[in-house]
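Participant: quick one: sequence plus predicted model below, questions after.
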Amino acid sequence: MKNILLAVTGLSPQVLTETLYALHQQGQIVQSIQVITTRQGKEKINAYLLSPTDGQYYSYLKDYGINPSSISFCAENIHVIKDRNGIEIDDIAGEDDNERLLELCLSLTFQFTSDSQNTVFFSIAGGRKTMSACLMTAAHLYGRPHDRVYHVLVSPEFESNRDFFYPPRESVSIELMDRNGEQYVKETRFARITLTSVPFISVRNRIEDDLLKEPQDPPTLMLSLIREEPPSLTIDLITCKLIFKGRELDMPPTRLALYAFFASIKKDCLRTDTNCRHCADCYLNSIAIEQRNNEIAELYKRIAFSRDFHAMREASDGGILNLDEANFKSYRSRIRRDLERGFGLSASRMLEIASTGKRPDTRYGIPFERERIRMIF
């Protein structure tokens, strides 16, 4: 069994040595330390903890007689949050940074909890509050009952002191500052570090097995927790919305008309002796789709006029009235992106206009079960 400490930190790297000390005091052995932080946080860790000459992490190990080779903690174990361009961020300054933080927390938590031989100790004591919240969310989603979430409480006068990293075996005097800004000296033997176990609810066993093969985006994971027996798809042509598992997706009239056409083909299928999900008898090839373009056009006109759109202008621009193989593929690709955005990647695979067979015998249709499709005209 391997114990992994997965922690978030900001500009106070002391939280790592304090947490490690507290775990060791409770007899919890750690074989690996993994850290989620910013670019500035990484620099602080390298300067104050991992410096080969005076790093406080190595001082702690030496002070307490711990073999450095028994714990994996090096530059490769420091995971820095990056923006969409792959550049390390200095701080979590906005919604996009927070989204990237959550993605990193989910990815690393998924990685470390995928091995049943690992136990993960989540440390939420460091960094901004949003960092703790994101790591806690990852623990809720991917954590297992034997994993643990910890917070570390340090005596207030020592907590904010930049020279205090852990209580050394031999007590030393360090300068502290009181509430009035006056300096005074106090022995480190008075420092108290308390490791607090934070209860968390593991929902991992409620996530669909297919979603535990690789890290997923948060919307997909959240949708998988919404249990409907069975989930249904509503295509509302009046409001131009798709409704699935309690979520609504607005779709432009052109794409909705094409999607509704394939949904109608699926619902009109008369086969009853096979599993609809894995049957492609109602799928159409490109020629058949073009031959039935008038049905798609009628759906489009009905939708556009019901929503008070400028129907004829949109029809001439969009190509939905003169569908060919090229613009069909373009519409199909956009519909897939709509579904991913609205319902997540896993759901989109069930709901998309899928293809089967190789060219020139490729055929298209919706794999979702016909009895779970409802259309509102």
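Facilitator: Here it is on my side, so go on.
Participant: going by C-alpha atoms from here, please, whenever you check contacts or count neighbours.
Facilitator: Will do.
Participant: what's the helix or strand for the closest residue to Leu258 other than its chain neighbours?
Facilitator: Closest residue to Leu258 apart from its sequence neighbours, by CA to CA, 6 or more residues apart in numbering: Ile296 at 5.9 Å. Using DSSP states H and E, the element containing Ile296 is helix 293-306.
Participant: where do the strands of the stretch 1-150 of the chain begin and end?
Facilitator: Listed in chain order, the strands of the stretch 1-150 of the chain (DSSP state E, counting those that start in this stretch) span 2-8, 32-37, 78-80, 118-123, 148-154.
Participant: just checking, what packs against the fourth one?
Facilitator: Taking 3 or more CA pairs under 8 Å, 6 or more residues apart in numbering; DSSP states H and E as the contact definition, the neighbouring helices and strands of strand 118-123 are strand 2-8, helix 95-113, helix 129-142, strand 148-154.
Participant: any idea of the angle the longest one forms with strand 2-8?
Facilitator: Right, the one you point to is helix 95-113. If you take axes from the mean of the first three to the mean of the last three CA atoms, to 10 degrees, helix 95-113 sits at 170 degrees to strand 2-8.
Participant: check it against this one:
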Amino acid sequence: MQPKRYLVALSGMSPQVVTETLYGLLQREGEAFLPTEIHILTTAKGAERVHRALLDPILGHFHHFCRDYDLEDRLALAPQHIHVAQAEDGRPLSDIFSQHDNTAMADFICETVRRLSEDADIQLHASLAGGRKTMGFFLGYAMSLFGRPGDELSHVLVSEGFESRPDFFYPRPSDRLCGESTVEVMLADIPFVPMREELPKNFLTHKRSYSEAVQIIRAAEQPADLKVDMAGKRVRASGIDISMSNSLLAFYAWMVDRAKSAQGGLAYPFEHEPNRVYGLEFTRFYEAVSGGEMRVNDRTARDEVEGMDRRNFEVRLSRVNTALRNALGNRLAEKYTLKYIDTERGVKQYGVALAPEEIEIK
């Protein structure tokens, strides 16, 4: 089965960057990255130029390129592969004229790369050539956010005198006129820093804005800021809400409260099992979160009557940490997860490794 390879290219008013990039990919040493599909990210004006210059049935240079290099059955560039950014009001973005347009373009590029990268069987090669400079920046950053091992980023370089010629699209095998046999088209590979593993899982599977993705990455470098509102049933870390059930929120609030009051973590494994003291402490937080509602068959009711056992403790701790990582990503969640805390006495304890001033609980 032929591997799926997508070329993701930017295009503004110079769509020849697409065929130049294709030519550069064919000329690379070693195994060539021959895309099975070409996806062009552009504006409404750019799309008109792409249709006219590349896809015209007679004059389209994409069709000429495929015939010249015997690729007619191997490259796919269809009208549905030309993706046009939308303005805030939902209309096709004509060009980038304002900050609102710039934000819309950033979100559009970020979301397109995220969506294309969802399929693990597709390898991406993104080209920064084409479009406005900000578009190239956003594409490069989107590849850092969502790129995977095996994905590539490049910029196409063309010999001086040819890069600005509106009639030059690629070196043709039979063309020896006007010195075009000496033209060089090559790709400069651009290594990118992968940050995909730092993003929450829902950022990889659901549409999110460019600014939200940047916020997640930046937050990992900022001081911790944790707010737990038991009455409001809300946990907010670094400005990001984390969804938890009443039981998990109460368990986390219990741990966070101990850090806030400098009580330290919870000794584990329990000296006595089940631990009646821990069971009573936890149920007080559960009542505060649930509004005093306790069901007879609820696990928390057994904690109050019988004490907390090791299994209940471990299950809740694991689920709390999973909820934090799903919402914050691995790197940012590390600030807030429940973990082993070393003590001077060498007693194994679990808690939140935060200073009291980094915590607000009510």
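Facilitator: Yep, that arrived. Please read these numbers as outputs of a predicted model, since none were measured by experiment.
Participant: quick one: TM-score?
Facilitator: Once superposed, chain against chain, the TM-score is 0.63 (TM-score structural alignment, normalised by the length of the second structure); 263 aligned residues with a CA RMSD of 3.8 Å.
Participant: out of the strands of the stretch 1-150 of the first structure, which comes closest to Ala354 of the first structure?
Facilitator: strand 78-80 (37.3 Å; CA to CA).
Participant: rewinding a little: mind putting the strands of the stretch 1-150 of the first structure into TSV with mean neighbour count and distance to Ser316 of the first structure?
Facilitator: Converted to TSV, the strands of the stretch 1-150 of the first structure look like this (neighbours: other CA atoms under 10 Å; distance: least, CA to CA, whole Å):
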stretch	mean neighbour count	distance to Ser316 of the first structure
strand 2-8	23	54
strand 32-37	23	52
strand 78-80	20	49
strand 118-123	23	57
strand 148-154	19	58
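Participant: what range in the second structure does the helix holding Ile296 of the first structure sit on?
Facilitator: Against the second structure, there is no aligned range for helix 293-306 of the first structure (TM-score structural alignment).
Participant: any buried residues in that helix, and which?
Facilitator: Neighbour-count burial for helix 293-306 of the first structure flags 293, 296-297, 299-304 (criterion: 16 or more other CA atoms under 10 Å).
Participant: just stretch 263-270 of the first structure next, same as before
Facilitator: Neighbour-count burial for stretch 263-270 of the first structure [16+ other CA under 10 Å]: 263-264, 266-267.
Participant: and stretch 42-55 of the first structure, by the same measure?
Facilitator: For stretch 42-55 of the first structure, the neighbour count (16+ other CA under 10 Å) marks 42, 44-50 as buried.
Participant: what range does that stretch cover in the second structure?
Facilitator: Taking TM-score structural alignment, stretch 42-55 of the first structure hits residues 47-60 over in the second structure.
Participant: between the two ends of the matching stretch, how far is it?
Facilitator: 13 Å (CA to CA, to the nearest Å).
Participant: do the same with stretch 172-186 of the first structure
Facilitator: For stretch 172-186 of the first structure, the end-to-end distance is 8 Å (CA to CA).
Participant: as TSV, the helices and strands packed on strand 118-123 of the first structure with distance to Ala288 of the first structure would be great.
Facilitator: As requested, those are exported to TSV (distance: least, CA to CA, whole Å):
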stretch	distance to Ala288 of the first structure
strand 2-8	55
helix 95-113	42
helix 129-142	45
strand 148-154	57
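Participant: in contact with Arg218 of the second structure, which residues?
Facilitator: Arg218 of the second structure makes no contacts at all, as judged by CA atoms under 8 Å, 6 or more residues apart in numbering.
Participant: show me where the stretch 201-350 of the second structure has its strands.
Facilitator: Ranges of strands in the stretch 201-350 of the second structure, per DSSP E, counting those that start in this stretch, are 226-229, 234-237, 240-242, 266-267, 338-341, 349-352.
Participant: of the ones you listed, which is nearest Arg310 of the second structure?
Facilitator: Distance to Arg310 of the second structure, taken as CA to CA, is lowest for strand 266-267 among the strands of the stretch 201-350 of the second structure, at 11.5 Å.
Participant: now find how far off-centre the helix holding Ile296 of the first structure is within its chain.
Facilitator: Distance of helix 293-306 of the first structure from the chain centroid (CA atoms, centre = their mean, to the nearest Å) equals 38 Å.
Participant: then stretch 277-296 of the second structure?
Facilitator: On CA atoms, centre = their mean, the centre of stretch 277-296 of the second structure falls 37 Å from the chain's centre.
Participant: how about that stretch: buried residues?
Facilitator: 278-283, 285-290.
Participant: do the same with stretch 172-191 of the first structure
Facilitator: Across stretch 172-191 of the first structure, burial judged by 16+ other CA under 10 Å covers 176, 186, 188, 191.
Participant: reformat the residues you listed as CSV; add distance to Leu223 of the first structure and secondary structure.
Facilitator: Formatted as CSV, those follow (distance: CA to CA, whole Å; DSSP: H, G, I helix; E, B strand; the rest coil):
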residue, distance to Leu223 of the first structure, secondary structure
Leu176, 50, strand
Lys186, 53, strand
Thr188, 50, helix
Ala191, 46, coil
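Participant: which single one of those residues is nearest to Pro145 of the first structure?
Facilitator: Distances from Pro145 of the first structure to these, taken by CA to CA, are shortest for Ala191, at 31.8 Å.
Participant: alignment lookup: that closest one to the second structure.
Facilitator: Match for Ala191 of the first structure (TM-score structural alignment): Val183.
Participant: for its match, which non-adjacent residue is closest in space?
Facilitator: Ser159 (5.7 Å).
Participant: that neighbour maps to what in the first structure?
Facilitator: By TM-score structural alignment, Ser159 of the second structure lines up with Ser155.
Participant: I'd say its match and Arg192 touch.
Facilitator: Yes - here Ser155 of the first structure reaches Arg192: they are 5.3 Å apart, a contact under CA atoms under 8 Å.
Participant: tell me which of the two has more neighbours.
Facilitator: Arg192 (16 against 12; other CA atoms under 10 Å).
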